[in-house]
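J.: Predicted model and sequence below, questions to follow.
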Amino acid sequence: MIMVYGLDKCSTCLKARKWLGKNKIEYRFVDYREHRVDAPTLKQWAKTVGGWENLVNRSGMTWRNLPTTRKAPASDPEWLLLIKEYPALVRRPVVVRGDEVSLGFTDKLFATLFGTQ
């Protein structure tokens, strides 16, 4: 089963879900503000996508509004605490298929991921 994690009202997540529906691709959506992702899963995502710096959206308003002292997590526990407090920091959507983890949405990315080109 394809899992799509994001925020219910996120415009990028809505576009991704619409694209999946239009292409008749079955998936399950999880709003990670309502259903928090556990620490081992977040750590695995970070490892799979090349680190916390890739998993966390550091160009968004949530990151920009963080106190400067919170913008330099130095360990997994610090990153996990930050995401627990601010789930909107995770790039959206997170698409999980088996061991594969993909971040974000564009028509081209999803066409490549799901072989609909």
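T.: Structure received.

J.: can we go C-alpha only for contacts and neighbour counts from here?
T.: OK.

J.: Could I get the full set of helices for this protein?
T.: Taking DSSP state H, the helices of the chain run over residues 11-22, 39-48, 52-55, 61-64, 76-85, 107-114.

J.: okay, now the one to match up with it:
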Amino acid sequence: MTKKYLVIGHPDCSTCKKALAWLNQHGIEYTWRNIIEDRPTAAELTQWIRESNLPMRRFFNTSGQAYRSLNLATELSEMSDEKALHLLASDGMLCKRPLVIDSEGHFVAVGFKPDEWTTKLCK
């Protein structure tokens, strides 16, 4: 059985476009989800953060306008995890993209890293 992936991103994001092209080139099946129209919930983010073994801060789009306008480079370090999680879930533009999650929830990738994807997705 072929694994299927959920890819969450922004349609205008150049990194997301590169990631989708990479997935297509490697014949990897996925479902696309627009992060603006259907942003990740706090429950989803909690699960993905746990499965990824990454700190929550890695899920923030630190180069985005929303991140900068909220001064999160400073504010985030003093924020509780609960408040940071709800902030992340409140605005899809705060999330680093693309997010790629396998159908079983055991693989979670944050951002497009071709070397990591080749190792994990091309088995």
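T.: Happy to help now that I have it. No experiment lies behind these values; they were computed from the predicted model shown.

J.: Overlay them and tell me the TM-score.
T.: TM-score for the superposed chains, counting by TM-score structural alignment, normalised by the length of structure 1: 0.82, backed by 115 aligned residues with a Cα RMSD of 2.1 Å.

J.: circling back to that earlier point, between the helices of structure 1, which one is closest to Tyr5 of structure 1.
T.: Among the helices of structure 1, the nearest to Tyr5 of structure 1 by Cα to Cα is helix 11-22 (8.3 Å).

J.: What residues of that closest one count as buried?
T.: 12-14, 16-17, 19-20 (16 or more other Cα atoms under 10 Å).

J.: Looking at the helices of structure 1, spot the one closest to Arg97 of structure 1.
T.: The closest of the helices of structure 1 to Arg97 of structure 1 is helix 107-114. By Cα to Cα, the value is 9.7 Å.

J.: In structure 2, which residue range corresponds to that closest one?
T.: The aligned range for helix 107-114 of structure 1 in structure 2 is 114-121, by TM-score structural alignment.

J.: Using the aligned residues only, give the average distance of that stretch to structure 1.
T.: On superposition with structure 1, the mean distance recorded for stretch 114-121 of structure 2 (mean Cα distance after the TM-score superposition for structure 1) is 1.9 Å.

J.: Now check structure 2 for the residue matching Gln44 of structure 1.
T.: Aligned partner of Gln44 of structure 1 by TM-score structural alignment: Gln47.

J.: quick one: contacts for that match?
T.: Listed by Cα atoms under 8 Å, 6 or more residues apart in numbering, the contact set of Gln47 of structure 2 is empty.

J.: how much space between it and Lys18 of structure 2?
T.: Gln47 of structure 2 sits 26 Å away from Lys18 of structure 2, going by Cα to Cα, to the nearest Å.

J.: same question, Glu82 of structure 2
T.: The gap separating Glu82 of structure 2 from Lys18 of structure 2 is 32 Å, by Cα to Cα.

J.: can I get the helices of structure 1 in TSV with distance to Met3 of structure 1?
T.: TSV is the format used below for the helices of structure 1 (distance: least, Cα to Cα, whole Å):
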stretch	distance to Met3 of structure 1
helix 11-22	11
helix 39-48	13
helix 52-55	16
helix 61-64	24
helix 76-85	19
helix 107-114	13
